[in-house]
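Student: This is a predicted model, with the sequence first.
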Amino acid sequence: MKLWTNESDDMYKLPKLKDTAVKQAEQAFGVAFSKEYIDILNIQNGGSIVYNAFPSEWNDDSIYIDHIMGIGKEHGILENDYYLKEWDMPDGLILISGDGHSWIAFDYRNTKENPPIVYIDNESEQIFKLAPSFHDFLNKLYLDKDISFSEYEEVIVSKEELEEHIQKNDIESIIESIDIMSQDLTIDMSWFSKKLLELSKHSNDDVRTSVASATHYLIQIDELNKNEEIVKELCNNFKADSDSDINYYAEEIEKEIQG
């Protein structure tokens, strides 16, 4: 499912996620993040989401959620301790969405990994369990019937646009284009995989990291596996890279390929 709305002015969309940031955040909180949470953040590090409602079991109204926070300081989960103190919420919660009066959070109070997802109502001072895992939480999200997809801007990047960004060496636009195109399953994957291979040797670390992340995602959803030679070349480039985050993606890609 397409989760992120790709809004250009999204304040919750943080810079590209790096493996080092994940490890540092896990050490700071003393927990292990859910695999599914890291998977979606590797596509986009937080932001507004399309599926904006979650069914409630304790009242007739659904719970509305318009964003999921990524790993970062401003508008990210690293602001967690401040909000826990500000709203007098218990330790062990990692907030991923909310506005103060109510929050959705990972509940790590009784575990260090695979936490349930809870809803915190600060008005009634109650905490309700929403789902046993983040995986189940994502699967139950739905689009409210009063909101249509047409209200969101569907961002598409053409081949010509990416080529132009590469020619101008517009780093930010190259990275954004890779992220968007990796989610566009109507794209010419043979052409795109060759572009990924080309960009896997780019001089900019963030571009190469974006390529590695996109490759990992496309392998996970079985979109690149037909291009075995290119995948092999990409892996070799990632292994030989001087950036440890890119080396990490090489290991994860090989795990996916080997099953």
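Tutor: The structure has been received and is ready for your questions.

Student: contacts, neighbours, all on C-alpha from now
Tutor: Fine.

Student: all helices for the stretch 101-250 of the chain, in order.
Tutor: With DSSP state H, counting those that start in this stretch applied, the stretch 101-250 of the chain shows helices at 134-140, 159-168, 171-182, 189-199, 205-220, 228-240, 244-258, listed in chain order.

Student: Ok, which of these comes nearest residue 121?
Tutor: Ranking those by their distance to residue 121 (criterion: CA to CA) puts helix 134-140 first, at 17.6 Å.

Student: how about the closest one: buried residues?
Tutor: Buried residues in helix 134-140, counted by 16 or more other CA atoms under 10 Å: 134-135, 137-138.

Student: Deepest-packed of the helices of the stretch 101-250 of the chain, please.
Tutor: Scoring the helices of the stretch 101-250 of the chain by mean neighbour count under mean count of other CA atoms under 10 Å gives helix 205-220 as the most buried, with a mean of 23.

Student: The structure to be compared is supplied as follows:
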Amino acid sequence: MWPDASKVAAKEKSILQFEAQENIHLPKSYKELIRLQNGGLLRKNLLKTSEPTSYGFDFLEIYRLFGLHELITAILFQDQNPLPGKKIYFSQDNNRFLGFDYQTSDPSILYVDFETLQVLPVAENFKDFLDKLYDAEFANGELSTYSHDKLEIMLQSRSVIAQEAILAELEDDADKEWYFYQLKKLIAAGNEESAYRLFENQILYFKRKLPKETVDAFFPLFHNQTEKWASLKKEWEDNY
């Protein structure tokens, strides 16, 4: 279910409080999941649809399942295009949402794209939704247009060479904290050389955009590159 298991579970008291606050019952299969892990990236991340979506001709993509604390009970721009009945959304990709549709006692699963104004039932209930999920490798495509969730799923399933190629293409990503987190994961997985090459490019070409504290803390992580990074550290300190 989870490619990156955090093993943080939702507390029963919090589940009961949320249900009482919203005057609903969350689906049993959803509660069973969050009692084991309270949300995260999904291993299976595609779902067949009965009509085209902005993802493709007959499918949609889902990258992350929200935990209890992330569930969305109201969307500001939904006021312009109100939907009947109570909705609680458990996944989001920009203006595209998946949610529990409480027009039935056992909520069905609804896909809503507020940009194209598409509203599409995709499963009879949450268990049915989980059963229908499948996985396939995402094509590289326009990586800079992908969400960080989608990129992380791709990175987790690729070889070290492929990971380095993806991160090299994303070298000008504006969220440098996210980017350096990916480099740290490369190091933790034993791929220090790949991480160092990417780190070096950041120092040489993007130094003015980099968070100083994050970079300063990064140099000591390269235990096998001490001879190389001495001059790179000087370059960083002299020109920041």
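Tutor: Looks like it came in fine. Because the structure is a prediction, the values reported are computed rather than measured.

Student: ok, back up a step: export the helices of the stretch 101-250 of the first structure as a markdown table, with columns for distance to residue 87 of the first structure.
Tutor: Shown next, in a markdown table, are those (distance: least, CA to CA, whole Å):
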| stretch | distance to residue 87 of the first structure |
| --- | --- |
| helix 134-140 | 23 |
| helix 159-168 | 45 |
| helix 171-182 | 35 |
| helix 189-199 | 45 |
| helix 205-220 | 36 |
| helix 228-240 | 44 |
| helix 244-258 | 36 |
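
Student: for these, which one sits closest to residue 41 of the first structure?
Tutor: Per CA to CA, nearest to residue 41 of the first structure of the helices of the stretch 101-250 of the first structure: helix 205-220, 10.1 Å.

Student: Give the aligned range of that closest one in the second structure.
Tutor: Matched against the second structure by TM-score structural alignment, helix 205-220 of the first structure finds no partner residues.

Student: okay but residue 219 of the first structure is in contact with residue 256, surely?
Tutor: Yes. With contact defined as CA atoms under 8 Å, residue 219 of the first structure reaches residue 256; the gap is 7.1 Å.

Student: which position in the first structure aligns with residue 183 of the second structure?
Tutor: When the first structure is aligned by TM-score structural alignment, no residue sits opposite residue 183 of the second structure.

Student: for residue 183 of the second structure, helix, strand, or coil?
Tutor: Secondary structure, DSSP: H, G, I helix; E, B strand; the rest coil: residue 183 of the second structure is helix.

Student: For residue 29 of the second structure, what is the corresponding residue in the first structure?
Tutor: So residue 29 of the second structure corresponds to residue 36, using TM-score structural alignment.

Student: tally of neighbours for its match?
Tutor: Using other CA atoms under 10 Å, residue 36 of the first structure has 14 neighbouring residues.

Student: now the corresponding residue of the second structure for residue 119 of the first structure, nearest residue through space, not along the chain?
Tutor: Correspondence of residue 119 of the first structure to the second structure, assessed by TM-score structural alignment: residue 111. Spatial nearest neighbour of residue 111 of the second structure, chain neighbours left out: residue 98 (4.6 Å); criterion: CA to CA, 6 or more residues apart in numbering.

Student: Surely the one you found and residue 112 touch.
Tutor: Yes. Under the criterion of CA under 8 Å, residue 98 of the second structure makes contact with residue 112 at 6.4 Å.

Student: Do you have the strands of the second structure handy? List them.
Tutor: Using DSSP state E, the strands of the second structure run over 40-41, 46-48, 59-61, 64-65, 87-93, 96-101, 108-113, 118-123.
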